[in-house]
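Colleague: This is the structure alone, sequence omitted:
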């Protein structure tokens, strides 16, 4: 699952993946993988993103906090 908000915020701030990585003190590859949803961030990385962009980590990484496969939601839909 791609994390579109991470990409949107980065581009809104006119940052490349490399520039953001330098500002957050993480690798460029890690930024790319986080945006694509290939890897999950640790707590420290989520806090870095949260402080840098001023957005709650639950909005930045919704796939980690909300279960999209909740059977009760499927039954109600």
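Modeller: Looks like it arrived, so ask away. Predicted model, so just to flag it, every value in this text is computed and none were measured.
Colleague: C-alpha only now, for contacts and for neighbours.
Modeller: Will do.
Colleague: for the chain, what spans make up the helices?
Modeller: Ranges of helices in the chain, per DSSP state H, are 4-12, 17-24, 28-36, 43-53, 57-60, 62-65, 71-76.
Colleague: What about the nearest residue in space to residue 27 that is not next to it in sequence, how many residues nearby?
Modeller: Closest residue to residue 27 in three dimensions, ignoring its sequence neighbours and counting by Cα to Cα, 6 or more residues apart in numbering: residue 21, at 5.4 Å. Residue 21 sits with 17 neighbouring residues when counted by other Cα atoms under 10 Å.
Colleague: want to compare, so here's the second one:
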């Protein structure tokens, strides 16, 4: 989803990397699924693109939220 939102904002990988303060190769690897962003990087990307982290990275952040929800339910 990162590429979708980046292109929607008419940004190149290099543009986004500069705005976020990371290397272009990092954006490329995140988009290709070769690397997951840290929470800090994901937050910066989401703020830059004006989307939530779970919208841009649904496989990473929705899964972790679901896991927390499941663990919470198991305690009860």
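Modeller: Nice, I can see it. It should be emphasised that the depicted structure is a prediction, and the values quoted were computed from it without experimental measurement.
Colleague: ok so, going back, for the residue nearest to residue 27 of structure 1, list the residues it contacts.
Modeller: Contact partners of residue 21 of structure 1, counting by Cα atoms under 8 Å, 6 or more residues apart in numbering, are 27-28, 30-31.
Colleague: again, only this time at 7 Å
Modeller: 27-28, 31 (Cα atoms under 7 Å, 6 or more residues apart in numbering).
Colleague: Filter these down to the ones also in contact in structure 2.
Modeller: Counting by both residues aligned by TM-score structural alignment, their matches' Cα atoms under 7 Å, structure 2 reproduces these contacts from the contacts of residue 21 of structure 1: 27-28, 31.
Colleague: And residue 49 of structure 1, what's its match in structure 2?
Modeller: Under the alignment (TM-score structural alignment), residue 49 of structure 1 maps onto residue 45 of structure 2.
Colleague: oh, I was asking about residue 33 of structure 1
Modeller: In structure 2, residue 33 of structure 1 lands on residue 29 (TM-score structural alignment).
Colleague: what about its match, distance to residue 13 of structure 2?
Modeller: Per Cα to Cα, to the nearest Å, residue 29 of structure 2 is found 10 Å from residue 13 of structure 2.
Colleague: Compare those two and say which is more crowded by neighbours.
Modeller: residue 13 (18 against 13).
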